[in-house]
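mind looking at a prediction? Sequence and model below.
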Amino acid sequence: MEKKWNDVDAVFLNSLLPAGEDHEYVLEANREAELPQIDVSPLQGKLLHLLAKIRGAKRILEIGTLGGYSTIWLAKALPAAGKLYTLENHPYYAEVARSNIETAGLADKAEIVVGNAIDTLPALYEKQKDVFDFIFLDADKQSYPEYLKWAIKLAAPGAVIVADNVVRRGEVANEQSTDERVQGVQQFLKLLSEEPRIEATAVQTVGSKGYDGFVLGYIK
């Protein structure tokens, strides 16, 4: 089945993302820099781009930069005066991402905040509270519950929240899992279910990135 998933992704990619619009140069730079190959796929990047556009996002927060691939998709959805803040714990990853963002001509729109997000989010909150209208979570899954709490504090009414990698190849349904990443997602979902300020759903996905999925939320 995985071959078929890849073949279908290739059809969609060739049909919907013309050559040069998939930002493949960023993925190539990340491979050359020996970063983990865990970027969103081109089709997933375009989905984030379209969701941000549909929302009319002017202020975007991303938690988890890696090499900046999703950052670039999101930043390209911003209007001229828009701004994106992306949080990355690893200085080397941030350095690669900064180079990629500059190559994309987006250095004026995307700012990388280096450090553990749990440590950098409070300072960001002091400067940017209640302003983000699109928030993308794609970092360490065990911290998703804390990231959700901060996302609620930082979000403007009507904000969209997307949380990636929540299926864990189906392990999210395993209540006996000892994997901290799975447990983090499970706790994240529990918090969502108890949070009256958010409407949310989840979508399972298959494709070139395997079997996974994401949560889509709306701040009332």
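Done, it's in. Since we're looking at a predicted model, the values are computed, not measured.

please count neighbours and contacts with C-alpha atoms only from this point.
Will do.

now do the strands in this structure.
Along the chain, the segments classed as strands by DSSP state E run 59-63, 83-88, 110-114, 132-137, 155-164, 198-205, 212-219.

and these: which comes nearest residue 24?
Within the strands of the chain, the stretch nearest residue 24 is strand 110-114; the backing value is 18.9 Å (C-alpha to C-alpha).

how much space between the residue nearest to residue 146 when sequence neighbours are not counted and residue 139?
With sequence-adjacent residues excluded and distances taken as C-alpha to C-alpha, 6 or more residues apart in numbering, residue 146 is closest to residue 118, at 7.6 Å. Between residue 118 and residue 139 the computed distance is 11 Å (C-alpha to C-alpha, to the nearest Å).

structure B:
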Amino acid sequence: MSDKTWAAVDDYIVANLVPDDPALDQVLEANRAAGLPAIDVSPAQGKLLHLLARIAGARRILEIGTLGAYSTIWMARALPVDGRVVSLEFNPHHAQVARANIERAGLGSMIEVRTGAALETLPHLAAEGAGPFDLIFIDADKPNNPGYLDWALKLARPGTVIICDNVIRNGAVTRGDTGDANVGGARAAFEILGSNPRISATAMQTVGSKGYDGFIIAVVS
């Protein structure tokens, strides 16, 4: 099958299962206008994150990698009125765009975007007693997956759902000799989550408008 077919099927999924949402469309338009990279989750993937948060009964969500807050908003909308998302973003420009998008979506009271290197911010969250989180979505720079997962486990509880995005890398995850640090980070996520006795996990390959990739879904026991 071709990328064209994958994209057409994605369009079909969205047309039938993801209602039109002007607020989310505006987020993507604002991201484009601000020059952010077009690496947001797809609408179908955003809806999946939303549903996983609802299934988990999440009240507190941690996101590592905000970009323009498209995925952040999808997840926040799954929370009860007193729910909270803490999202960590390295790039100050991205964080500024994200905060504006969040305010326009009417979710400023539910979402906090913290700027800085996540591996520096995560210890502060732990020290503040911000956890445990009910759902943790890791979608940042892939070489740092080991550090992100280490902190995710520290900020989790039994039943916490951990989702790690972009772990298939167009199939390159099966090869250990690519020299690609992103592939190395994806392989590390498999190794860490697969060898931890506290974790039950699986991975799903995905195709669609974003090409060929996938994610790991894990539950802490």
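Everything's here; your move. Bear in mind the structure is a predicted one, so any value in this text is a computation, not a measurement.

TM value for the aligned chains?
Here the TM-score for the pair of chains, by TM-score structural alignment, normalised by the length of the first structure, is 0.98; 220 aligned residues with a C-alpha RMSD of 1.1 Å.

aligned against the second structure, show me the partner of the residue nearest to residue 146 of the first structure.
Counting by TM-score structural alignment, residue 118 of the first structure corresponds to residue 119 in the second structure.

surely that match and residue 148 touch.
Yes: at 7.0 Å, residue 119 of the second structure counts as touching residue 148 under the criterion of C-alpha atoms under 8 Å.

those two: who's more crowded?
residue 148 (22 against 16; other C-alpha atoms under 10 Å).

which position in the first structure aligns with that one?
Under the alignment by TM-score structural alignment, residue 148 of the second structure pairs with residue 147 in the first structure.

mind listing the helices for the first structure?
2-16, 24-32, 42-55, 69-75, 91-103, 117-128, 144-154, 180-194 (DSSP state H).

by how much does the fourth one deviate from the second structure on average?
Meaning helix 69-75 of the first structure. Helix 69-75 of the first structure, aligned to the second structure and superposed, deviates on average by 0.4 Å (mean C-alpha distance after the TM-score superposition for the first structure).

same question, the second one
Averaged over the aligned pairs, helix 24-32 of the first structure sits 0.7 Å from the second structure after superposition, using mean C-alpha distance after the TM-score superposition for the first structure.

that helix packs against which elements?
helix 91-103 (3 or more C-alpha pairs under 8 Å, 6 or more residues apart in numbering; DSSP states H and E).

the fifth one now?
Counting contacts by 3+ C-alpha pairs under 8 Å, 6+ apart, the secondary-structure elements packed against helix 91-103 of the first structure are helix 24-32, strand 110-114.

as CSV, those with mean neighbour count would be great.
Shown next, in CSV, are those (neighbours: other C-alpha atoms under 10 Å):
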stretch, mean neighbour count
helix 24-32, 16
strand 110-114, 20
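
test my guess that residue 66 of the second structure contacts residue 92.
No: the criterion here is C-alpha under 8 Å, and residue 66 of the second structure misses it with residue 92 at 10.7 Å.

those two - which one has more neighbours?
More neighbours surround residue 66 than the other of residue 66 of the second structure and residue 92, with 29 against 13 (other C-alpha under 10 Å).

on that earlier part again, for residue 3 of the first structure, find the nearest of the helices and strands packed on helix 91-103 of the first structure.
helix 24-32 (20.9 Å).

now do the closest one and helix 91-103, the angle between them.
160 degrees (axes from the mean of the first three to the mean of the last three C-alpha atoms, to 10 degrees).

ok, and what's touching stretch 12-24 of the first structure?
Here stretch 12-24 of the first structure makes contact (C-alpha atoms under 8 Å, 6 or more residues apart in numbering) with 42-43, 69.

my bad, should have said stretch 208-221 of the second structure
In contact with stretch 208-221 of the second structure (C-alpha under 8 Å, 6+ apart) are residues 3, 6-10, 42, 153, 156-171, 190, 193, 198-207.

let's go with 6 Å and repeat that
The contact list for stretch 208-221 of the second structure (C-alpha atoms under 6 Å, 6 or more residues apart in numbering) reads 6-7, 10, 158-170, 198-206.

do you know which of the strands of the first structure lies nearest residue 52 of the first structure?
When those are compared (using C-alpha to C-alpha), the closest one is strand 132-137, at 6.5 Å.

now that closest one, how far from the centre of its chain.
8 Å (C-alpha atoms, centre = their mean, to the nearest Å).

would you mind getting the angle between it and strand 59-63?
With the same axes, to 10 degrees applied, the angle from strand 132-137 of the first structure to strand 59-63 works out at 20 degrees.
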